[in-house]
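In: the amino acid sequence is not available; the structure is as follows:
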């Protein structure tokens, strides 16, 4: 029995990055032999075991044979006869097909080290085409490392899209990979690759439709809506903001790519037209509620937030209530962060001032300071309470706004 480190742990060590999780492959063993050594079986579809002391995962070397569509359509063969090279051959990318033995020697039959040095993502074998999730994973690695895609790999991915393999992706797995990619250093690269191979039009047509949609050059020197959204997304990543903020930034302009007849009449602004698209995208990909709710808020309110200093006190109060800003101040701050990213995610606007954020956060605190309980106690009739509290909040906003803009 021989044991090797494989995959991401070897790759990240060679790149000088922190190694988080270590995966091991075991050659020349059987499930029963692993159990006899005290390992605990955890894999249902694959022969995977937990080490009795470290609880790290050890997988028996295996072969895979395509038996259906999608990433679950495989038959697995694990036996002591499967070699390390055969196990590495079934992996997705050459940079993930490097092994390291217990003495620290590298086994690299598919030139993964060369591709690490060249910063290239290249498939190990034609078997890459058997699992559509690998397109998503490759795009995510591009967002993490900033690597380019080998021309032959891009050709293969395009053919996978044409052949309909991407159509068999399950929503949960698409969201899982997309969420991971959104949290990488440069998430725009993930979407660039998904667009180039044609996969984005299949898994998120609402996002894919943004490219080619022009905008006013005085507000958007980058002109193209898709380019703008990617700048916004990368700005969020540069700030280290959470997943919900990044997803909201991704979705904030979906309504701009919609012809009016698709969703709502022409007189409705792109913000309102975009909300049904955000909801449709979130429903199809089964996006978590936290991400969906913030994305809807940002899509619906971001233009109003940009004009906050010109709004009437009544409009500002209504904005706070729609956003539930008093009860959920953290989410309201995330909304404003996404709006800040929208303002700065433009060529030549990267460092622009955005006083709207400080302005609205201050007014939110002013509104929160209004003592609704005291006002209610002074009302002789219960039906008067809501109007009285609203009037007090509006008056507080008007007074504070006057002091700020004086």
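Out: Cool, the structure landed. All figures in this text were calculated on a predicted structure; none of them were measured in a lab.
In: CA only for contacts and neighbour counts going forward, please
Out: OK.
In: hmm, residue 125 is touching residue 86, no?
Out: No: using CA atoms under 8 Å, residue 125 is not in contact with residue 86, being 11.0 Å away.
In: residues in contact with the longest helix seen in the chain?
Out: The longest helix of the chain (DSSP state H) is helix 385-405. Identification of contacts with helix 385-405 by CA atoms under 8 Å, 6 or more residues apart in numbering yields 313, 314, 316, 317, 363, 366, 367, 370, 372, 375, 376, 379.
In: give me the next element, helix or strand, following the helix or strand harbouring residue 248.
Out: In the assignment (DSSP states H and E), residue 248 maps to helix 243-251. Helices and strands here follow DSSP H and E; after helix 243-251, the next one along the chain is helix 270-285.
In: now do that next one: distance to the chain's middle.
Out: Counting by CA atoms, centre = their mean, to the nearest Å, helix 270-285 is centred 16 Å from the centre of its parent chain.
In: what angle sits between whichever helix or strand comes after it and helix 270-285?
Out: With elements assigned by DSSP H and E, the helix or strand that comes after helix 270-285 is helix 289-306. Between helix 289-306 and helix 270-285, the angle formed by their directions is 170 degrees, by axes from the mean of the first three to the mean of the last three CA atoms, to 10 degrees.
In: buried ones in helix 289-306, by neighbour count?
Out: Using 16 or more other CA atoms under 10 Å as the test for burial, helix 289-306 gives 291-306.
In: out of the contacts of helix 385-405, which is nearest to residue 259?
Out: residue 316 (29.6 Å; CA to CA).
In: helix, strand, or coil at that closest one?
Out: helix (DSSP: H, G, I helix; E, B strand; the rest coil).
In: OK, contacts around it?
Out: So residue 316 contacts 308, 397 (CA under 8 Å, 6+ apart).
In: swap in residue 154?
Out: So residue 154 contacts residue 197 (CA under 8 Å, 6+ apart).
In: comparison target below:
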């Protein structure tokens, strides 16, 4: 007979109670030592604390543990995992009550912190004062607020988050964890709510001051009935979620208007030249949080070119060709398609514009298709046969592309 008990914990229990699909199942074992798990056939995988893989299901199993704060930041913890650590002690170290429930192997619910009631009441509430010891939990709560958009944050939890920010805890966050949580939050059903929660507790200005600076900055009401640039950003992100856009598109949307936060007040509500400033600030954000290359590159081209894409309905063939060239569309057609998605979300992310057509995307996609259809090898061969070399061959290809666009004009 084995000497330990195994419990399903965290998100799997929460999602089952909500009637949602259970994606990952995490287990905690109580009354076990690492040696006992190894003897039972479990495979060790943990570095910071003992985590094992079940010998049959290969699901992750962790030893019940407690933790003690030893220094500022995410890594400033000492863990204690031993057979005498109880399930209740393990659950108490977790972030939110809705994530601090467990089930035994018979399906019996263990809920020492009222998580089931908070699910019913749609409340995000911290489990214990230990929440304040880990600044990542601010980001996690903001992400859960983006996932469960109809949940409210308990007042005492909101106050605790504000105190954590004032104490400088978020300043110790490492880029990898910040990006992990931000990227997951951007992919939730209501990504703008993550920003709202971070802003309300004061964390947004510490983590993304370029985004925080957009709130309160006006835009021309004729084009932006919502006026406030920060509100516009929230609407753009919601359009990204509406159409299930990828993470690179959502990150590009997050960064597309950053330059408007640096417009001088005397120039409000116009933002001349904000595109170039947005590109520089997007690069700064990407570097700070070690954003993946695919996300960073798309964000830069969207920041720089989104206004030109919006205006392209009035462009002639030569101007459209230059736009395709600047976007490196022939070498990166997939990225160009993502650029158009981000621009459409930007155009629709305005009060009353949510369902308007965006013909620019269809037209530019057709432009790219027409120019990609050119037999480039044949054009090159013909140019070489005429005695052209080097740059002149490239100009012949460019002329063929221009002719293709003129045929569509």
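Out: Looks like it came in fine. Everything quoted here is computed from the prediction, not taken from an experiment.
In: closest to residue 220 of structure 1 among the contacts of helix 385-405 of structure 1?
Out: When the contacts of helix 385-405 of structure 1 are compared against residue 220 of structure 1 (criterion: CA to CA), the nearest one is residue 316, at 26.0 Å.
In: what lines up with that closest one in structure 2?
Out: Using TM-score structural alignment, the equivalent of residue 316 of structure 1 in structure 2 is residue 320.
In: distance of its match relative to residue 208 of structure 2?
Out: From residue 320 of structure 2 across to residue 208 of structure 2, the span is 34 Å (CA to CA, to the nearest Å).
In: likewise residue 126 of structure 2?
Out: Applying CA to CA to residue 126 of structure 2 and residue 208 of structure 2 gives a distance of 24 Å.
In: do residue 105 of structure 2 as well
Out: Distance from residue 105 of structure 2 to residue 208 of structure 2, by CA to CA: 43 Å.
In: compare these two (neighbour count), which wins?
Out: Comparing residue 105 of structure 2 with residue 208 by other CA atoms under 10 Å, the one with more neighbours is residue 208, at 16 against 11.
In: ok, the more buried one - contacts?
Out: residue 285.
In: how about it, what's its partner in structure 1?
Out: Under TM-score structural alignment, residue 208 of structure 2 pairs with residue 204 in structure 1.
In: and for residue 158 of structure 2?
Out: Residue 158 of structure 2 maps onto residue 154 in structure 1 when the alignment is built from TM-score structural alignment.
In: host element of that match?
Out: Residue 154 of structure 1 belongs to helix 151-162 when elements are defined using DSSP H and E.
In: tell me the helix or strand right after that helix.
Out: Toward the C-terminus, helix 151-162 of structure 1 is succeeded by helix 171-182 as the next helix or strand (DSSP H and E).
In: buried sites along that next one?
Out: 174, 175, 177, 178, 179, 180, 181, 182.
In: which strands and helices lie in contact with that helix?
Out: The contact analysis (3 or more CA pairs under 8 Å, 6 or more residues apart in numbering; DSSP states H and E) places helix 171-182 of structure 1 against helix 133-145, helix 243-251, helix 270-285.
In: can I get these in TSV including mean neighbour count?
Out: Below are these laid out as TSV (neighbours: other CA atoms under 10 Å):
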stretch	mean neighbour count
helix 133-145	23
helix 243-251	25
helix 270-285	20
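In: from residue 336 of structure 2, how far out is the equivalent of residue 305 of structure 1 over in structure 2?
Out: Matched to structure 2 by TM-score structural alignment, residue 305 of structure 1 sits across from residue 309. Distance of residue 309 of structure 2 to residue 336 of structure 2, computed by CA to CA: 11 Å.
In: and if you look at residue 184 of structure 2?
Out: Taking CA to CA, one finds residue 184 of structure 2 at 23 Å from residue 336 of structure 2.
In: likewise residue 299 of structure 2?
Out: 12 Å.
In: ok, residue 11 of structure 2 - contacts?
Out: Residue 11 of structure 2 neighbours (CA under 8 Å, 6+ apart): 22, 24, 25, 26, 99.
In: between the residues you listed, identify the one with the most neighbours.
Out: Neighbour counts for the contacts of residue 11 of structure 2 peak at residue 99, which has 25 neighbours (criterion: other CA under 10 Å).
In: can you give me the neighbour number for the closest residue in space to that residue that isn't next to it in sequence?
Out: Among residues not flanking residue 99 of structure 2 along the chain, residue 10 sits closest, at 4.4 Å (CA to CA, 6 or more residues apart in numbering). Other residues within reach of residue 10 of structure 2, judged by other CA under 10 Å, total 24.
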